[in-house]
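Trainee: Coordinates only, no sequence provided:
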């Protein structure tokens, strides 16, 4: 550590040594850093001709006044030590300011990635104020360098609920594997999972434009749902009266209204990573309406048992439900 500080003061540090010095300082507590600097002050003969003791005292007095301390002069260090501290800390502060600027610029130039795993959800706020809730196993990417200039471009896969900040001059663009979505400012739920046969966008507010690789383009309005068939590349638009129910997962729920039992089971399997088999043919002819939690599989199974008069046998990740 000492040799790195000495080389820094002589401006002889290599880039790797600069990183090593930063890592060493980051690994130390504030008290340890203070002790290290204090020891260096005592044994170093510094040129203090450019450090004015009166100026240091004035700076300390201003700080004391700002935090409400007494104006009584109290010296924490002898004048020599205060001068050495100023001569060392000022260039070190400049060093780390320049270093952090360089480090932040590298981050700014790179692509930023957000991901969620199974049973994990998260909310991301982009630099323009757009809020995106990520459902399980979802990915969002964007480049800060390009974002919010003449367009706001992100790459997305998985499922997310978008509240896009309105800006007519800078459109919000979502790029997925099969389509591109253009938004000015609106609220919607987007599901584009690679393992699903279809991709869906359900619009709660505003309007959006969707275009596919096959050059099909449609405009979607409030309370409408667009379904993209991955196999054919065709988009089907339909009414969705309960648009807000689609994004109930944000609050830890799944809400169904007259849903096919097969779809209900599919969503349960996706969220809980299980396999469900129902030995009841007539059950599949009945629609399901209700709310299922995303954090309690036992409660989900109890609701299904009561709704369809079934009994459940669980073995690891496989669940078998049969008539009573």
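Mentor: Looks like it came in fine. Here the structure is a predicted model, which is why all the values come from computation and not from measurement.
Trainee: From here on, just use CA atoms for contacts and neighbour counts.
Mentor: Fine.
Trainee: From residue 94, how far off is residue 184?
Mentor: 42 Å (C-alpha to C-alpha, to the nearest Å).
Trainee: cool, and residue 31?
Mentor: Remark: distance between residue 31 and residue 94 (C-alpha to C-alpha) = 21 Å.
Trainee: and if you look at residue 109?
Mentor: Look at residue 109 and residue 94: by C-alpha to C-alpha, they are 23 Å apart.
Trainee: Check residue 290 too.
Mentor: For residue 290, the distance to residue 94 equals 61 Å [C-alpha to C-alpha].
Trainee: Residue 84 now?
Mentor: In terms of C-alpha to C-alpha, residue 84 sits 16 Å off from residue 94.
Trainee: Which one's more surrounded, the two?
Mentor: Between residue 84 and residue 94, residue 84 has the larger neighbour count (other C-alpha atoms under 10 Å), namely 21 against 11.
Trainee: Geometric centre of this structure: which residue is closest?
Mentor: Centroid-nearest residue in the chain: residue 124, 4.1 Å away (criterion: C-alpha atoms, centre = their mean).
Trainee: looking at this, it is in a helix?
Mentor: No - the assignment for residue 124, made by DSSP: H, G, I helix; E, B strand; the rest coil, is strand rather than a helix.
Trainee: Spatially, what comes nearest to residue 139 if we skip its sequence neighbours?
Mentor: Of all residues not flanking residue 139 in the chain, residue 115 sits nearest, at 4.5 Å (C-alpha to C-alpha, 6 or more residues apart in numbering).
Trainee: Tally up the residues packed near that neighbour, please.
Mentor: The number of residues packed near residue 115 is 18, by other C-alpha under 10 Å.
Trainee: Please compare the first structure with the one that follows:
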């Protein structure tokens, strides 16, 4: 079994057995070991999970028998000129259901009609972008962020998908219809709250401002409850989901431009301001770089914030085409 990671059919059958809740403890251990070998294996596993979820959605719209689905898949393979390998009965049955998806593809659908998706994006290096969803929920999108949702019936099916980037969410609470953020491998369920989410290729960070958020891993239903002032972190590399007290007082300063610095090195101050205002800010002079700032800055423009810093630290502020420069007098 040491070479099991190279036997794709065997691994796929293990995944399907787990999705069908028919996997033995020994095979579950083999599958878990394979998933932890490298990130690519974990991504493959989650692709199967997503396919299973979409199959469930497909059956809600229209069911196809396994026999019909397998006939469809056979014809598709013949048309494409591919060789049909031997496939075990278990895997064949599962793929036969997935073949229904090919039929949906052929008539222009993709589980849920993508033409119904509304995509909202903010350009890289752009200023904050604020949008309101149909239910009244407010989204602040940082530069480079992108979300999507299905506009039809959103008031009763409040599912928002964060594709990439950072957003701050102020949920319009409704006890009847929970607000859910799809984060690919995680789901965040609102329990009356406002929160900040950062999603990149490997990590997800969710910090609650007020209220509560239930953060759940889709693969194994592991969940944590986040309250105001706490942060949930997920690493796709390790699969670890943890909760901790929020240590970053400026976690949402990119959105509200409200910064609090306490004996903070000027280099760190300018780094945070540069990120929030999307403006290069540099510090000239070793003596100035070693200085620390204690201040509360709440300004919508970098000019105002930097003028306060210059006056506080008794330094010079210059604005050029390449950005701002703080230097000693």
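Mentor: Thanks, I have it. These figures come from a predicted structure and were not determined experimentally.
Trainee: Which parts of the first structure are helices?
Mentor: Using DSSP state H, the helices found in the first structure span residues 2-9, 15-26, 30-43, 53-66, 79-109, 261-272, 297-308.
Trainee: Tell me what angle the fifth one forms with helix 15-26.
Mentor: Read it as helix 79-109 of the first structure. Between the axes of helix 79-109 of the first structure and helix 15-26, defined by axes from the mean of the first three to the mean of the last three C-alpha atoms, to 10 degrees, the angle is 110 degrees.
Trainee: Helix 53-66 and helix 79-109 of the first structure, what's the angle between them?
Mentor: Taking the same axes, to 10 degrees, one finds helix 79-109 of the first structure and helix 53-66 inclined to each other by 70 degrees.
Trainee: From the contact counts, what lies against helix 79-109 of the first structure?
Mentor: Contacts defined by 3 or more C-alpha pairs under 8 Å, 6 or more residues apart in numbering; DSSP states H and E place helix 79-109 of the first structure against helix 30-43, helix 53-66.
Trainee: Apply 10 Å and report the result again.
Mentor: Helices and strands touching helix 79-109 of the first structure, as assessed by 3 or more C-alpha pairs under 10 Å, 6 or more residues apart in numbering; DSSP states H and E, comprise helix 2-9, helix 15-26, helix 30-43, helix 53-66.
Trainee: Figure out how far it is from the centre of its chain.
Mentor: 30 Å (C-alpha atoms, centre = their mean, to the nearest Å).
Trainee: quick revisit: could you redo the helices and strands packed on helix 79-109 of the first structure as a markdown table and give each row mean neighbour count and distance to residue 193 of the first structure?
Mentor: Shown next, in a markdown table, are these (neighbours: other C-alpha atoms under 10 Å; distance: least, C-alpha to C-alpha, whole Å):
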| stretch | mean neighbour count | distance to residue 193 of the first structure |
| --- | --- | --- |
| helix 2-9 | 15 | 51 |
| helix 15-26 | 13 | 40 |
| helix 30-43 | 13 | 47 |
| helix 53-66 | 13 | 56 |
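Trainee: My read is that the residue nearest to residue 139 of the first structure contacts residue 155, right?
Mentor: No - assessed by C-alpha atoms under 10 Å, residue 115 of the first structure is found out of contact with residue 155, at 11.8 Å.
Trainee: list residues touching both of the two?
Mentor: Taking C-alpha atoms under 10 Å, 6 or more residues apart in numbering as the contact rule, residue 115 of the first structure and residue 155 both touch 139-141.
Trainee: For ChimeraX, write the selection for the buried entries among the residues you listed.
Mentor: Filtering these down to the buried ones (16 or more other C-alpha atoms under 10 Å) takes a single ChimeraX command:
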select :139,140,141
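Trainee: Residue 99 of the first structure: which of the shared contacts of residue 115 and residue 155 of the first structure is nearest?
Mentor: Among these, residue 141 lies closest to residue 99 of the first structure (C-alpha to C-alpha), at 25.7 Å.
Trainee: Please tell me how far that closest one sits from residue 176 of the first structure.
Mentor: Relative to residue 176 of the first structure, and taking C-alpha to C-alpha, residue 141 of the first structure is found at 11 Å.
Trainee: Just tell me the aligned range of stretch 22-42 of the first structure in the second structure.
Mentor: The aligned range for stretch 22-42 of the first structure in the second structure is empty, by TM-score structural alignment.
Trainee: Let me see the contact set for the closest residue to residue 290 of the second structure other than its chain neighbours.
Mentor: Computed as C-alpha to C-alpha, 6+ apart, the closest residue to residue 290 of the second structure that is not its neighbour in sequence is residue 265, at 6.6 Å. Residues in contact with residue 265 of the second structure, defined by C-alpha under 10 Å, 6+ apart, are 288-294.
Trainee: Pull up the aligned stretch in the first structure for the lengthiest helix in the second structure.
Mentor: Criterion DSSP H: the longest helix present in the second structure is helix 39-61. Per TM-score structural alignment, helix 39-61 of the second structure has no counterpart in the first structure.
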